[in-house]
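*Asks:* Below is the sequence, then the predicted model.
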Amino acid sequence: MNKICKVEIITRSEKLNILKDSLAQKGIKGMTVSNVMGAGNQKGKTEIYRGNETTIDLLPKIRIEIITKESLLQAIIEVAKTTLKTGSAGDGKIIILPVSNVIRIRTGQEGEDAI
């Protein structure tokens, strides 16, 4: 069985559509998207809430999860890096994890056939 990877991309929610379109041009259409909250180097932001200045240290982000063949991994990384980079804190992270197996429930297919 060839290697299968899970790519997790955590980034700004306003970047989702451009990332989705860029990945689709490379033939990558399957993904799962979740709303998440997080903080990193940007250390949150200051807002006025009920007349008081408050630091919001968990900011809204999205997490995109893609299960892919290792052969498409570098293309996904390059698309994400070029599409999501603004040069500011909060651009996000790309996390690559090994996957031991994938099973499609409907058909019982396993491995790359299930992707």
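*Replies:* All right, it came through fine.

*Asks:* Every contact and neighbour count from this point should use C-alpha atoms.
*Replies:* Will do.

*Asks:* Now for A89, how many residues are close by?
*Replies:* The criterion is other C-alpha atoms under 10 Å. On that basis, A89 has 11 neighbouring residues.

*Asks:* okay, now the one to match up with it:
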Amino acid sequence: MKKIEAIIRPDVFSEVRQALALQGIDGLSVTEIAGCGRQEGRTGLFRGNEFEMEFYTKLKLEMVVEDSLVDDTVNAILTHASTNAVGDGKIFVLPVEEAIRIRSKERGAIAVN
């Protein structure tokens, strides 16, 4: 099993979510985060005062999938999260040693399905 973490723009979430559902990925966690990278800062306006915005709002998607679904899952995210602009995000694929469903004590791939 692998854990896939994807950091994406909030405005593409709906398309990414639909694409993941079509791949059979129903379970995922979504966290609103803020970050910075190669994207230049931008100027914001609040109550007539300008300020420099150093961090951009992003969404972090986390899901655990069977090894056989990794490529399709990553490709779905790449296809639907890309705007071809700096700041589209990142995808990380990490190994998962074990998954355990607390309620039933099931272990392994069955625990994440």
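*Replies:* Looks like it arrived, so ask away. This structure is a prediction, so every number in the text was calculated from the model and none was measured.

*Asks:* V64 of the second structure: which element?
*Replies:* Using DSSP states H and E, V64 of the second structure sits in strand 56-65.

*Asks:* Where does the biggest helix by length in the second structure end up in the first structure?
*Replies:* Scanning the second structure for the longest helix, with DSSP state H as the assignment, gives helix 70-81. Alignment of helix 70-81 of the second structure against the first structure: residues 73-84, by TM-score structural alignment.

*Asks:* picking that back up, the strand holding V64 of the second structure vs the first structure - mean distance after superposition?
*Replies:* Strand 56-65 of the second structure, aligned to the first structure and superposed, deviates on average by 0.5 Å (mean C-alpha distance after the TM-score superposition for the first structure).

*Asks:* Doesn't D26 of the second structure belong to a helix?
*Replies:* No - when DSSP: H, G, I helix; E, B strand; the rest coil is applied, D26 of the second structure is found to be coil, with no helix at that position.

*Asks:* Provide a list of residues in contact with it.
*Replies:* Neighbour list for D26 of the second structure: L20 [criterion: C-alpha atoms under 8 Å, 6 or more residues apart in numbering].

*Asks:* Show me what it aligns to in the first structure.
*Replies:* Under the alignment by TM-score structural alignment, D26 of the second structure pairs with K29 in the first structure.

*Asks:* Hmm, L59 and A39 of the first structure touching each other?
*Replies:* Yes - using C-alpha atoms under 8 Å, A39 of the first structure is in contact with L59, at 6.0 Å.

*Asks:* which residue in the first structure lines up with R9 of the second structure?
*Replies:* Alignment of R9 of the second structure against the first structure is given by TM-score structural alignment, with R12 as its counterpart.

*Asks:* Disregarding flanking residues, what is the spatial nearest neighbour of that match?
*Replies:* If you skip the residues right next to it in sequence, R12 of the first structure has K61 as its closest partner in space, 5.0 Å away by C-alpha to C-alpha, 6 or more residues apart in numbering.
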